[in-house]
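>>> Sequence first, then the predicted structure, then my questions.
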Amino acid sequence: MRSRRVAVSEATERLREAGVASPEHDAAELLAHVLGTTRGQLALVEDVAASALDEYDALITRRSAREPLQHLTGTAYFRHVELAVGPGVFVPRPETELLAGWAIESAPQDGVVVDLCTGSGAIAKSLADERPDLAVHAVELDEPAYAWAERNLVGTGVDVRQGDFATAFDDLLGTVDVITCNPPYIPLEAWESVAPEARTYDPHLALFSGDDGLDAIRVLEQRAALLLRPGGALGFEHADVQGESAPAVLTAAGRWTDVRDHLDLAGRARFTTARLAR
């Protein structure tokens, strides 16, 4: 038996020493997970039983080794939806919620939306949750990631397929109103700068994209031009250092209007939007 305060304090210090970016949050989240409660309700707990402490210690050890928090809890939260995540799928980031929000606001009533490189299905599930009028389609190439997407999108009405985003949805050519995509965009040379959680546990197919990080975005530009109806909208995420180079891919193609880049809540370049010329 140990007090909840002491248990969390000791765990926080272990995570801080291991270089975890949010040690207090993660320590509390993992104890709440072990106790079957929420972080908000954790203050009501006075003491932690020895059996729970053993389980907690094991999870803190794994988190100290930089295994993602969401892999340990099996859950990620994205906008208003809950997602099952684990080994083999990219853990959705809060920054991507802004791209999803843009699509939710931009799609016309009863519109057709396609989410390319869907990963866990986070954007697609949010679209279906907040805009039930939409016909939402999603595709993922990587087999393990597709299995997670399929699981997360059960019962949502989303048409989820396994395949290459470069060739997917021939049946929708010229009919799509909005396309979203969180493609791989990290340059191969930036390997060492990637956080251990992502570098070790996220699928590399979801991370790296050629020498300059723009290879997938170039393919996306070409496929989106075929899928969208004239005037249809494209939105995709990119690295914070690609605030000029990512939009430039669309500008250079000469078939896009209203090319704009958008900042995230920390003021960093985060995603690009544009419309297919009429």
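Right, received. Where do you want to start?

>>> CA atoms for contacts and neighbours, from now on please.
Fine.

>>> Identify the residues contacting residue 5.
residue 46 (C-alpha atoms under 8 Å, 6 or more residues apart in numbering).

>>> Number of residues surrounding residue 111?
Residues contacting residue 111 under the criterion other C-alpha atoms under 10 Å number 16.

>>> That one and residue 39: what is the separation?
Separation of residue 111 from residue 39 (C-alpha to C-alpha, to the nearest Å) stands at 38 Å.

>>> Could you do residue 245 as well?
In terms of C-alpha to C-alpha, residue 245 sits 40 Å off from residue 39.

>>> what's the answer for residue 138, then?
32 Å.

>>> The two: who's more crowded?
The neighbour count for residue 138 versus residue 39, taken as other C-alpha under 10 Å, is higher for residue 138 (31 against 16).

>>> for the helix or strand harbouring residue 125, the distance to its chain's centre please.
Assessed by DSSP states H and E, residue 125 sits inside helix 122-130. A distance of 12 Å separates the centroid of the chain from that of helix 122-130, by C-alpha atoms, centre = their mean, to the nearest Å.

>>> so residue 86, which of the three states?
At residue 86 the chain is in coil, as set by DSSP: H, G, I helix; E, B strand; the rest coil.

>>> What is the burial count for it?
Residues lying near residue 86 (other C-alpha under 10 Å) number 23.

>>> residue contacts, the closest residue to it other than its chain neighbours?
Distances taken as C-alpha to C-alpha, 6 or more residues apart in numbering place residue 71 nearest to residue 86, at 4.6 Å, with adjacent residues excluded. With contacts defined as C-alpha under 8 Å, 6+ apart, residue 71 is in contact with 85, 86, 87.

>>> hold the first one in mind and look at this next one:
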Amino acid sequence: MPHTPSSPQPSSSPSPEPVALLSELRDSAVERLARAGVPSPDVDGELLLGHVTGLGRGELQAAFITGRRADADAATALESLLERRAAREPLQHILGVAWFRSLELRVGPGVFVPRPETEGVVQIAIDALRQVPTPEPVAVDLGTGSGAIALAMATEVPNARVHAVEASVDAFIWARENFAAVDASNARLVFDDMGRALPELDGTVDVVISNPPYVPDDAIPRDPEVRLFDPAMALYGGPDGLDLVRSLERTAHRLLREGGLLVIEHGELQGADIRSILTERGWRAAATHVDLTLRDRTTTAVR
């Protein structure tokens, strides 16, 4: 009986051919970002390479040692991302995430990218909440942006009740996404103006914290990532940069109980002016605290 050939099977698309060592792509990325003036070209280059290959930084290090290669699709994708980062688009916008303490937050155009120095600011609020003798201390984050501060307090002090206020539609959308992802049942997000928010909490709050816009209107932020990509609403605070500080002081004075703590992040040259504002308004024990670079970063005061 003659042999009947089987029907031809559809061929699957071939996998992209490896084109370059991952270590070579890393070195090229770092060199390119360094030429563009990116402050941390080695970290950014590896994070972008990891993003297109799906490898964590530890896995990448092992791949460098073993001589693993990347395929053409990954190399092409990396080139596109490097072009954006070399133009100083924030790394967090490109990756779609920002890391803040133990949190991974969604960020993008329209919301202020949380900064490492703010991690130290929120630590002051977390420490204060942990010392409140009541079973459910209450905290308010005014101008929450991405939700970073509020969600850090809510996850690290799980017995606290945390309220976050945001007035920017764009930022509120990002915050709402992060609140849903973190799913901290003790955190509440409110869309409202800082000046009139949360009247139902007047006189009951233990800690009010804010990272308000504090750049003077005529100042030009040094970093392109800030100057070109952060929303102006999150940056500029009037002629001396302290208009929003004055507003949040009034709101905090209304919200806090006697003995409650106000925590304000600010620019390194603004501590003395903020202490003066608070002291003139009757706040007690106004003090300014330095960040890890020994720059004035946070001012606190007691209601």
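Happy to help now that I have it. Quick caveat, the model's predicted, so the values are computed rather than measured.

>>> which residues touch the residue nearest the centre of the second structure?
Among the residues of the second structure, residue 114 comes closest to the average C-alpha position under C-alpha atoms, centre = their mean, at 2.0 Å. Counting by C-alpha under 8 Å, 6+ apart, residue 114 of the second structure touches 98, 100, 146, 148.

>>> residue ranges for the helices of the second structure, please.
Counting by DSSP state H, the second structure has helices at residues 22-35, 41-53, 57-66, 72-86, 91-95, 116-131, 148-156, 169-182, 224, 243-255, 271-280.

>>> Could you find the counterpart of residue 90 of the first structure in the second structure?
Counting by TM-score structural alignment, residue 90 of the first structure corresponds to residue 112 in the second structure.

>>> now residue 151 of the first structure
So, by TM-score structural alignment, residue 151 of the first structure is matched to residue 177.

>>> got a list of what that match touches?
When contacts are counted by C-alpha under 8 Å, 6+ apart, residue 177 of the second structure touches residue 106.

>>> The one 10 residues further on too?
Contacts of residue 187 of the second structure were listed using C-alpha under 8 Å, 6+ apart, and they are 150, 151, 154, 161, 162, 163, 164, 179.

>>> If you go by neighbour count, which of these are buried?
With burial judged by 16 or more other C-alpha atoms under 10 Å, the buried subset of the contacts of residue 187 of the second structure is 150, 151, 154, 161, 162, 163, 164, 179.

>>> Adding distance to residue 196 of the second structure, write these out as JSON lines.
Below are those laid out as JSON lines (distance: C-alpha to C-alpha, whole Å):
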{"residue": "150", "distance to residue 196 of the second structure": "19"}
{"residue": "151", "distance to residue 196 of the second structure": "22"}
{"residue": "154", "distance to residue 196 of the second structure": "23"}
{"residue": "161", "distance to residue 196 of the second structure": "19"}
{"residue": "162", "distance to residue 196 of the second structure": "17"}
{"residue": "163", "distance to residue 196 of the second structure": "14"}
{"residue": "164", "distance to residue 196 of the second structure": "13"}
{"residue": "179", "distance to residue 196 of the second structure": "22"}
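
>>> Tell me which two in those residues are the farthest apart.
Spanning the widest gap among those are 161 and 179, at 13.9 Å by C-alpha to C-alpha.

>>> follow-up on the earlier one: trace the residue nearest to residue 86 of the first structure over to the second structure, please.
Looks like residue 71 of the first structure aligns to residue 93 there (TM-score structural alignment).

>>> Can you tell me how far that match is from residue 295 of the second structure?
For residue 93 of the second structure, the distance to residue 295 of the second structure equals 27 Å [C-alpha to C-alpha].

>>> before we move on, the earlier item: other SSEs contacting the helix holding residue 125 of the first structure?
strand 81-84, helix 96-106, strand 135-140 (3 or more C-alpha pairs under 8 Å, 6 or more residues apart in numbering; DSSP states H and E).

>>> Check the mean deviation of that helix from the second structure.
Superposed on the second structure, helix 122-130 of the first structure shows a mean distance of 0.7 Å to its aligned residues (mean C-alpha distance after the TM-score superposition for the first structure).

>>> Please list the residues outside stretch 130-145 of the second structure that contact it.
By C-alpha under 8 Å, 6+ apart, stretch 130-145 of the second structure touches 111-112, 129, 149-150, 157, 159-168, 171-172, 174-175, 194, 204-212, 248.

>>> end to end, how far does that stretch reach?
Across stretch 130-145 of the second structure, first to last residue, C-alpha to C-alpha, it's 24 Å.

>>> Next, the buried residues of that stretch.
So for stretch 130-145 of the second structure, counting by 16+ other C-alpha under 10 Å, buried means 130, 136, 137, 138, 139, 140, 141, 142, 143, 144, 145.

>>> Just give me the longest strand of the second structure.
Ordering each strand of the second structure by length in residues (DSSP state E) puts strand 256-265 first.

>>> I'd like the distance from that one to the chain centre, please.
Centroid displacement of strand 256-265 of the second structure relative to its chain, using C-alpha atoms, centre = their mean, is 23 Å.

>>> Could you tell me where it falls in the first structure?
Using TM-score structural alignment, the residues of the first structure aligned to strand 256-265 of the second structure are 228-237.

>>> what about the matching stretch, how far off from the second structure?
With the two structures superposed, stretch 228-237 of the first structure lies on average 0.5 Å from its match in the second structure, counting by mean C-alpha distance after the TM-score superposition for the first structure.

>>> Near the closest residue to residue 90 of the first structure other than its chain neighbours, how many other residues are there?
Closest residue to residue 90 of the first structure apart from its sequence neighbours, by C-alpha to C-alpha, 6+ apart: residue 202 at 5.0 Å. Neighbour count of residue 202 of the first structure, defined by other C-alpha under 10 Å: 19.

>>> what about the equivalent of residue 202 of the first structure over in the second structure, distance to residue 97 of the second structure?
Using TM-score structural alignment, the equivalent of residue 202 of the first structure in the second structure is residue 230. Plainly put, residue 230 of the second structure is 15 Å away from residue 97 of the second structure if you go by C-alpha to C-alpha.

>>> do residue 162 of the second structure as well
23 Å.

>>> From residue 146 of the second structure, how far out is the alignment partner in the second structure of residue 136 of the first structure?
Taking TM-score structural alignment, the alignment pairs residue 136 of the first structure with residue 162 from the second structure. Counting by C-alpha to C-alpha, the gap from residue 162 of the second structure to residue 146 of the second structure is 15 Å.

>>> Good, wrapping up.
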